[in-house]
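Chemist: curious how this folds, go ahead:
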Amino acid sequence: MKPLLKDLIRSALERARASGTLAIEEIPDPHVEVPKDREHGDLATNVALTLARAARRPPREIAETLLSCIEDRDGVISSTEVAGPGFINFVFSDDAWRRKLLDIVAAGDAYGPAPIGHGRRVQVEFVSANPTGPLHIGHGRGAATGDALARLLEACGYSVEREYYVNDAGRQMAVLGRSVRARYLELAGYTVAFPEDGYPGEYVGEIARELLERDGRRWVDEPEDVAVEAMGRYAGERLLDRIRADLADFGIEFDRFTSERGLREDGTVEQAVERLRQGGHLYEQDGALWFRATAFGDDKDRTVVKSDGELTYFAADIGYHHAKYQRGFDVLIDVWGADHHGYVQRMRSALEALGDDPERLHVVLVQMVNLTRDGVPVRMGKRTGEFVSLREVLDEVGADLARFFFLMRKSDAQLDFDLELARRQSAENPVFYVQYAHTRIAGIFRQAAEKGVVMPEPSSTVVSVLSNEDEIGLIRLLAEFPEVAQAAAEAFEPHRVVFYAQRLAGEFHRFYTRNRCVSDDRDTTAARLLLVQAVKQVIGRALSLVGVSAPERM
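Modeler: Below you'll find the predicted structure:
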């Protein structure tokens, strides 16, 4: 309804200007919003306030002039009010809302955000966990966030590529290799000290056992550096396979996996460092090579090559991100853990030094998850020895519940995830509450079919009986969905869609308890079947945008 009201306001302003009753040079794009208090109308605008200086008139006078110039031939507006210093509140007619319902039903699954992307290419890089262990619940929240963002952007008409950056080079892979080697030697009958910084989880011993079964005692007499390199690489590949499997069970698939080791081996990283050198952005100090990050707004300069000649992780990330730009994406989105917040400016600095537009890079930070069971913290996983894995959560509550819970707060806010609450099939469980609304409507259709009621063809005649506040209120909320979804995509905030789905489910459940959908009144039954069809359609679409299923039965 906002676009419709904006058009009416713009047309009124043009008439007022043409008639000389309002002296303004340009017609603004009026800001229209849903008032926080429903008593203030369906929509409100502050356009009279924004025009006061240019028109040199009090805002309330401008508001009255604007209202006198509105031509509402279709009977969209029921009443208007000039409030406060010059706000204009609008109440739409029931007939306007009924016509909106017909538009929603006619649009079907296409009802949603406007196609603002126009095919522009977006890359969303998310999860990107080191292949040194299973995914933990923090990775799960990042996965849910990144995939929901990708889905929202696709719904807005962008061409989206999902990518996972595999950190399979450097120190952590050597630590993994030493950890596996220690367990391998233990299994082979040797007493060895486990590395102090090693990975203690059961999975390390499982991988060591696989190697012993496959290769026998081959690695016992191999030089340590050779064994560590080989075992680290094998373990990384096996763990990446498990990560892929966990993500697949979470309903997430990537278009591309990019290997850090591959970027180092093919010269991508060194080429980026050399380009920085040629641009005069590097200097030597204490045998290391430093990037002048402070020249681009960072709080200190950063090392790109250590004194022993080894490239830093930062250097690899520079090379990776520079390569992304060269691949032709219009927008780059990185979903990072909140502990990487200090990394954002240094990455932007390096990209600017390389001649890449840092404004095309957007970083979405994801805060930690506090896992509880009936309010008691759950701190240790069974297999990792350190943390609760995503796999353990999926096995206990399933992908739908996990995804929804991970998206119930803004990504940069800490999240409390109660496993017991997630398992309850009651209104206390927000996922059950939303999915049950969809299921309940499916049940209404089954009930109607059992009584021989045929789904009506949408028409103004059929919906003309919809008039009570419960019915019109549902249509009002349905009308908000396209803007909510588009705003969620533009702000990179998928939690907005989850909030909306909860509101819509709540409104439907209240409607259901106060109104019979299938009754002896054939006209009311037909109209309400169309109404709940639209609700079911929008709940299903909202859930699909965040990767959650909309079941027909529960």
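Chemist: CA atoms for contacts and neighbours, from now on please.
Modeler: Noted.
Chemist: what is the end-to-end distance of stretch 66-85?
Modeler: With CA to CA, to the nearest Å as the measure, the ends of stretch 66-85 fall 15 Å from one another.
Chemist: contacts made by that stretch with the rest, please.
Modeler: Stretch 66-85 is contacted from outside by 8-9, 11-13, 15-16, 49, 59-60, 63-64, 88-93, 95-96, using CA atoms under 8 Å, 6 or more residues apart in numbering.
Chemist: now the residues you listed: which count as buried?
Modeler: 8-9, 11-13, 15-16, 49, 59-60, 63, 88-92, 95 (16 or more other CA atoms under 10 Å).
Chemist: narrow those to those in strands?
Modeler: In strands, judged by DSSP state E, the following of the buried ones among the contacts of stretch 66-85 are found: 88-92.
Chemist: and these as TSV, adding distance to Val538?
Modeler: Converted to TSV, these look like this (distance: CA to CA, whole Å):
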residue	distance to Val538
Ile88	30
Asn89	27
Phe90	25
Val91	23
Phe92	21
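Chemist: tell me who's in contact with the residue nearest to Arg98 when sequence neighbours are not counted.
Modeler: Leaving aside its chain neighbours, Arg98 sits nearest to Val463 (6.3 Å; criterion: CA to CA, 6 or more residues apart in numbering). Counting by CA under 8 Å, 6+ apart, Val463 touches 98, 526-528, 530.
Chemist: structure for this one too, so we can compare:
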Amino acid sequence: MTPEQLSQAVLDTVNEAVADGALTLTAVPATVTVERPKNRDHGDYATNVALQLTKAAGMPPRALAELLAERLREVEGIAGVDVAGPGFLNLKLAAGAAGELAKSIVEQGAQYGRSETFAAQIVNLEFVSANPTGPLHLGHTRWAAVGDALGRLLEAAGADVTREFYINDAGNQMNNFGLSLALRANGEEVPSGQGLYEGAYIKDLAQAILEEHPVLTQLPQEAQVEAFRTAGYKTQLRLQQESLEKFRTHFDVWFSEKTLHESGAVEGVADRLAEQGHVFEQDGAVWLRTTDFGDDKDRVIVRSNGERTYFSADCAYYLNKRDRGYSPCIYMLGADHHGYVGRLKAMAACSGDDPEQDIEVLIGQFVKMVKDGEEVKLSKRTGNIVTLDDVIDLIGVDAARYALARSSVDNELVLDVDLLTSQKAENPVYYVQYAHSRMASVKRNAAELGFDKGTAEDFKPELLSHPREEALLAALAEFPRVIAQAAGLRKVHQVAHYLEDMAKKYHGFYTDCRILPLGEDKPSDLNRARMWLAEATQTVLRNGLDLLGVSAPERM
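Modeler: Presented below is the predicted three-dimensional model:
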């Protein structure tokens, strides 16, 4: 019996009590929450439904709990019900009902854990977004792993998700990019301190462009800069896209900032926002009164010289997302963008939206990498840049994605190259993947012995009564809740921690509960039941790793 099935059983019991007049309620809740108690001596699950309904029913919560407990004891699959404290119901499942979960998981396969929790949400998830003026670096890599995993989690919880990359291809940095490439192509050094791009990749990129377009250096200087800017933009963006695809990070939309300016969306921002009454003029400039909604200062939309600000483009982009029907619009930004949280939320409020529902801004802290005990230094413009491709080469896609996803983005993170490339239990991705491959090995060994788990009719779930088996089943039952909670709280790392706990429980089960028959013994019903449990665990580990964009190897 899954937690969802148990929840439905409790809800059905409430409805039956109302139908036969034992309980008076004008409205019955759509769902009932059942949770794992902290102390397993209190039962397999607990629910506070009696406390929830006591006021509407006009009954003391403990009396209401006793009424429901008496009826729940008659439900097939429930072995016992106790009333605790002011009216909590502690539920104990029958061994067969608990064990049935293993069969259910195997039969559901890749669908196990998925739900419709956020089916009403049409989410725009923007992450990684970078200037197309250089390679993606280690900071972008963190969001590539976490953002993509969050998208997978939200989809698993029922949301309609669009992954979007915002191309920062407007503004003076693009001119500086073109000038930097032109200088390098002509054999000149890029001067320091002028906002130009000095990284070693600029020289390589300029050379690659020249090989494809050798006549560019013969153009007048202004035309050269424009030509190198255009060619460099296309090439660098393509390289970013290739790096992200190699990292298993796919985007549905690549949105160009430049198109907002070309379409007139940026120019029209002031008029659109003025409809809500928060736009004003002062000192010849046009402002948005974001302090009305908690921002630390009001924001300029149009400068006194008529120039549109970058914040104006931010407004146009948000309005564009909302015009496309997205809510919530989730922004995943780096630690140096912490000041954007207040202004973006205030901007949404100024447009007439609910800043608590329609927009979210997540901030990820810094990440660094160490190898042989020494930090690998970051410097975006001098050439000593740790790129996404470097991370893949040094650590590998699986280890990098897992390590980046398993730490809360609220915390700074250190990636230890030596640890993450080791094959030992201290390496978390190896630990989880090894548990999965260990189960695959059991299946191969079973096949060599000439037996498998048998059919669903052969499965005897009541035999899975060992404490290790009960603990494993209890953890397996939590997987759908873990997905929904991690998606709702935007805490991808909870999935990784769950998988590590699952792997630990499986290793304990493997040690204490023999799965394969010993020696010349013939396979028993218990061996087959344990094969079902092992395959169910393998399914959950594989599903969980897939949510993080990490492979589940059959052999290691």
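Chemist: hang on, Met380 of the first structure is in a strand, isn't it?
Modeler: No: assessed by DSSP: H, G, I helix; E, B strand; the rest coil, Met380 of the first structure does not belong to a strand; its assignment is coil.
Chemist: please name the residues that touch the aligned residue in the second structure for it.
Modeler: Aligning on TM-score structural alignment places Met380 of the first structure opposite Leu378 in the second structure. The contact partners of Leu378 of the second structure, taken as CA under 8 Å, 6+ apart, are 384-386.
Chemist: out of the residues you listed, which are buried?
Modeler: 385-386.
Chemist: so which of the contacts of Leu378 of the second structure are in strands?
Modeler: Per DSSP E, the contacts of Leu378 of the second structure never map to strands.
Chemist: what's the closest of the contacts of Leu378 of the second structure to Phe366 of the second structure?
Modeler: Closest approach to Phe366 of the second structure among these (CA to CA): Val386, at 13.3 Å.
Chemist: just the strands in the second structure please.
Modeler: 45-47, 78-84, 88-93, 122-126, 160-167, 253-256, 279-282, 285-288, 299-302, 329-334, 359-364, 367-371, 374-376, 413-416.
Chemist: list the helices and strands the first one packs on?
Modeler: Right, strand 45-47 of the second structure. Judged by 3 or more CA pairs under 8 Å, 6 or more residues apart in numbering; DSSP states H and E, the packing partners of strand 45-47 of the second structure are strand 88-93.
Chemist: residue contacts, the closest residue to Glu126 of the second structure other than its chain neighbours?
Modeler: For Glu126 of the second structure, the nearest residue in space outside its immediate sequence neighbours is Glu164; the separation is 4.7 Å by CA to CA, 6+ apart. By CA under 8 Å, 6+ apart, the contact set of Glu164 of the second structure is 124-127, 251-255.
Chemist: neighbour-wise, which of the contacts of Val463 of the first structure leads?
Modeler: Ala527 (27 neighbours; other CA atoms under 10 Å).
Chemist: now check the second structure for the residue matching it.
Modeler: Checking TM-score structural alignment: Ala527 of the first structure goes with Ala529.
Chemist: ditto for Gln502 of the first structure
Modeler: The criterion is TM-score structural alignment: under it, Gln502 of the first structure has Glu500 as its aligned partner in the second structure.
Chemist: quick one: contacts for the nearest residue to its match once chain neighbours are set aside?
Modeler: Closest residue to Glu500 of the second structure apart from its sequence neighbours, by CA to CA, 6+ apart: Val432 at 5.9 Å. Residues near Val432 of the second structure by CA under 8 Å, 6+ apart: 499-500, 503, 541.
Chemist: from what I can see the match of Gln502 of the first structure touches Tyr430, true?
Modeler: No: contact criterion CA atoms under 8 Å: Glu500 of the second structure and Tyr430 do not qualify, at 10.1 Å.
Chemist: about what we covered before: how close does the match of Ala527 of the first structure get to Gly508 of the second structure?
Modeler: 17 Å.
Chemist: repeat that for Ser192 of the second structure.
Modeler: For Ser192 of the second structure relative to Gly508 of the second structure (CA to CA), the value is 59 Å.
Chemist: same drill for the two, tell me which one is more crowded.
Modeler: Gly508 (15 against 11).
Chemist: ok, the alignment partner in the first structure of Ala484 of the second structure - contacts?
Modeler: Here Ala484 of the second structure is matched to Gln486 in the first structure, going by TM-score structural alignment. Neighbouring residues of Gln486 of the first structure by CA under 8 Å, 6+ apart: 112-114, 152, 156.
Chemist: how big is the angle separating the longest helix seen in the first structure from strand 159-166?
Modeler: Counting by DSSP state H, the longest helix found in the first structure is helix 224-249. Calculated by axes from the mean of the first three to the mean of the last three CA atoms, to 10 degrees, helix 224-249 of the first structure forms an angle of 150 degrees with strand 159-166.
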